[in-house]
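Trainee: My questions concern the predicted model and sequence given below.
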Amino acid sequence: MQKRQRRLQHPGAKAVQGDQSGDRRQAIVGGETHACSAMSAQPLSVFISYSHRDEALKQELEDHLTPLRRQGKILPWHDRDLEAGAEWNKEILNAFDAANIILLLISPRFMSSDFCYGKEMQRAMARHRNGDVKVIPIILTPTDWKGAPFAVLKVLPKDGKPVIEWSSHDAAFLDVVKDIRRAVETLAGSPPPQADGWGTPPPQAAPPQVASAQTPSLDSDPERFAKRGQLFKDLASLPGPQFNQLMFMIKPPPGHVPPDSAPQANRVTALLEWADSQLGPGLAQVESLLTQIVGSPRSL
């Protein structure tokens, strides 16, 4: 895999131009401390997950987030053009797990990205279910997102109308930022999430059976993280009857996996969370049962 030099841009510093290939990540997790030294409230951290091919729309959103930054509600720090590797994994996971709010910029490019959809979005939804982060999907362009795990959340802009279909992008992003501002103000009085990999759920926010099955941190185990992402792809593409057969064989305890009426992607995410937790049988057992049903999972 081609490697690129990692470039970090501090607010106010001139961006360095470089290779534009690959997906980009942006974490709003700190910076410009001098501008907010007089602010009494602690700024919240925001993580933006997006495809690099939506860079222009992402930049427009950033422009609309500027008032929140200048008011000391959020403090930006940019981490751009990172490629796979140990340092990259640690940088991204640390920024991700420090976030109070995660913005998912949804487009066909996002949905087709193994990293954006298969890793960041799945991890975001896991932290959301644990109750330690606010996840906000933002529909940039017309996209078939129904049935995706984040479809259970409120999507922006209003009524899920894609940004580019509004009378102007500014009008759409203004609608988006109004909701983000409300989320920031609501969370401002809450303690920050624990940055322990998947986060520790507040007792009042999660069902007892889920709260006792915390997922071990994946920060130091990128191989297991990748395996979990591959299993999600294999299981999500599995025909319904075969997935139900696997569920019958593995028998997760009641309450850990949504019922048959729920979207299969949601059920897969919950199944893998439970299986990879201290109460579950482990990812290897899921993969073994999947192989028994369909042969090599990679052939799906």
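Mentor: Nice, I can see it.
Trainee: Every contact and neighbour count from this point should use C-alpha atoms.
Mentor: Noted.
Trainee: in the longest helix anywhere in the chain, what's buried?
Mentor: For the chain, the longest helix by residue count, based on DSSP state H, is helix 169-187. Within helix 169-187, the residues that count as buried by 16 or more other CA atoms under 10 Å are His169, Asp170, Ala172, Phe173, Val176, Val177, Asp179, Ile180, Ala183, Val184, Leu187.
Trainee: Show me what it is in contact with.
Mentor: 44, 60-61, 64-65, 68, 73, 134, 138, 156-158, 163-164, 166 (CA atoms under 8 Å, 6 or more residues apart in numbering).
Trainee: Quick check: the residue of the chain most remote from its centre vs Leu65, distance?
Mentor: Residue farthest from the centre of the chain, counting by CA atoms, centre = their mean, is Ala38 at 31.6 Å. Relative to Leu65, Ala38 is positioned 20 Å away (CA to CA, to the nearest Å).
Trainee: now Pro203
Mentor: Distance from Pro203 to Leu65, by CA to CA: 32 Å.
Trainee: putting a second one here so we can go through both:
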Amino acid sequence: MSAASSLSCRVVLSYARLDEAHRQTFRKHVADLERSGVHVFDDRDIQTGVDWEPVLFDEMERADIIVLLLTPNFVASEFCMDSELPIAERRWKSGECRLFPVNVAPFDVAKDSFLGRLQRTPSDKSLTEYRTAAPKQWREVARQLRKLVEGVSDARDRGAAPTSRPTHSGTGAPGGQGAATGNHITGSTVHGPVWQVGEVNGGMTINYTQPPAADGPDDPPKSP
């Protein structure tokens, strides 16, 4: 199996339902990523008759990369801003996933908002502002996403750092006794890529690594 066909990564798309045309465009441009083994998911992939909300949130909790299709519709959507975006922000800040904000159409947010601080792609102007050149920019978005996917897959192969929701076994005990997954303990200090910690008994100092930099959804119901 070639390197191009052995990519292992979970990508979830967050978008506003009013931006269905942009969702379709995005999925067309990342179709070859899916052929390479990348799991690409959005709410349209949920089967009819299924309770869609827990499925969607579970996919977001397990995603290695969360793609945000940013438009005025996204910002106006209570579901996108109040339900989906907080999951993405929490997991990104804890280092559990990467964010890939796509600047699809011009929008305005407060300077101190989370979205306002994220670097987007394209960074100069939105895709819709490119007009006839937009298809070329969509291809560039797909290429950038592929590079990010390859980086996540390589990091997983090296065991460098978790990019999906981690699991932890064992609890720390007084004097630094205990077990930790993907870390090592010296005295009462845990070293390494500690992303999420459950209950810890005894005095311990946890050194957190910084979360990765950002690379760079219409209101309910979002049933398929």
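Mentor: Ah, there it is. Just so we're clear, the structure is a prediction, and the values are computed from it rather than from any experiment.
Trainee: what TM-score comes out when they're superposed?
Mentor: With the length set by TM-score structural alignment, normalised by the length of structure 2, the two chains reach a TM-score of 0.64; 168 aligned residues with a CA RMSD of 3.2 Å.
Trainee: any idea which element the residue farthest from the centre of structure 1 lies in?
Mentor: Element membership of Ala38 of structure 1, judged by DSSP states H and E, is empty: it is in no helix or strand.
Trainee: any idea which helix or strand carries Thr291 of structure 1?
Mentor: Using DSSP H and E, Thr291 of structure 1 falls in helix 283-294.
Trainee: give me the stretch of structure 2 that that helix matches.
Mentor: Structural correspondence for helix 283-294 of structure 1: none found in structure 2, per TM-score structural alignment.
Trainee: Now distance to Phe243 of structure 1 too, for the buried residues of helix 169-187 of structure 1, in a markdown table please.
Mentor: Compiled in a markdown table, those are given as follows (distance: CA to CA, whole Å):
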| residue | distance to Phe243 of structure 1 |
| --- | --- |
| His169 | 41 |
| Asp170 | 43 |
| Ala172 | 39 |
| Phe173 | 39 |
| Val176 | 37 |
| Val177 | 39 |
| Asp179 | 37 |
| Ile180 | 37 |
| Ala183 | 36 |
| Val184 | 39 |
| Leu187 | 38 |
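Trainee: now the strands: where do they sit in structure 2?
Mentor: In structure 2, the segments counted as strands under DSSP state E are 10-14, 39-41, 65-70, 98-103, 184-186, 189-191, 205-206.
Trainee: what do we get in structure 1 for Pro54 of structure 2?
Mentor: By TM-score structural alignment, Pro54 of structure 2 lines up with Lys90.
Trainee: got the contact list for the equivalent of Leu118 of structure 2 over in structure 1?
Mentor: In structure 1, the residue equivalent to Leu118 of structure 2 is Leu153, according to TM-score structural alignment. Contacts for Leu153 of structure 1 (CA under 8 Å, 6+ apart) come out as Val135, Ile136, Pro137.
Trainee: what's the distance between the first one and Gln122 of structure 1?
Mentor: Relative to Gln122 of structure 1, Val135 of structure 1 is positioned 11 Å away (criterion: CA to CA).
Trainee: Which residue of structure 2 sits opposite Gln59 of structure 1 in the alignment?
Mentor: Gln59 of structure 1 maps onto Gln24 in structure 2 when the alignment is built from TM-score structural alignment.
Trainee: Could you tell me how far the aligned residue in structure 1 for Ile87 of structure 2 is located from Ala236 of structure 1?
Mentor: In structure 1, the residue matched to Ile87 of structure 2 (TM-score structural alignment) is Arg123. Distance, Arg123 of structure 1 to Ala236 of structure 1, using CA to CA: 15 Å.
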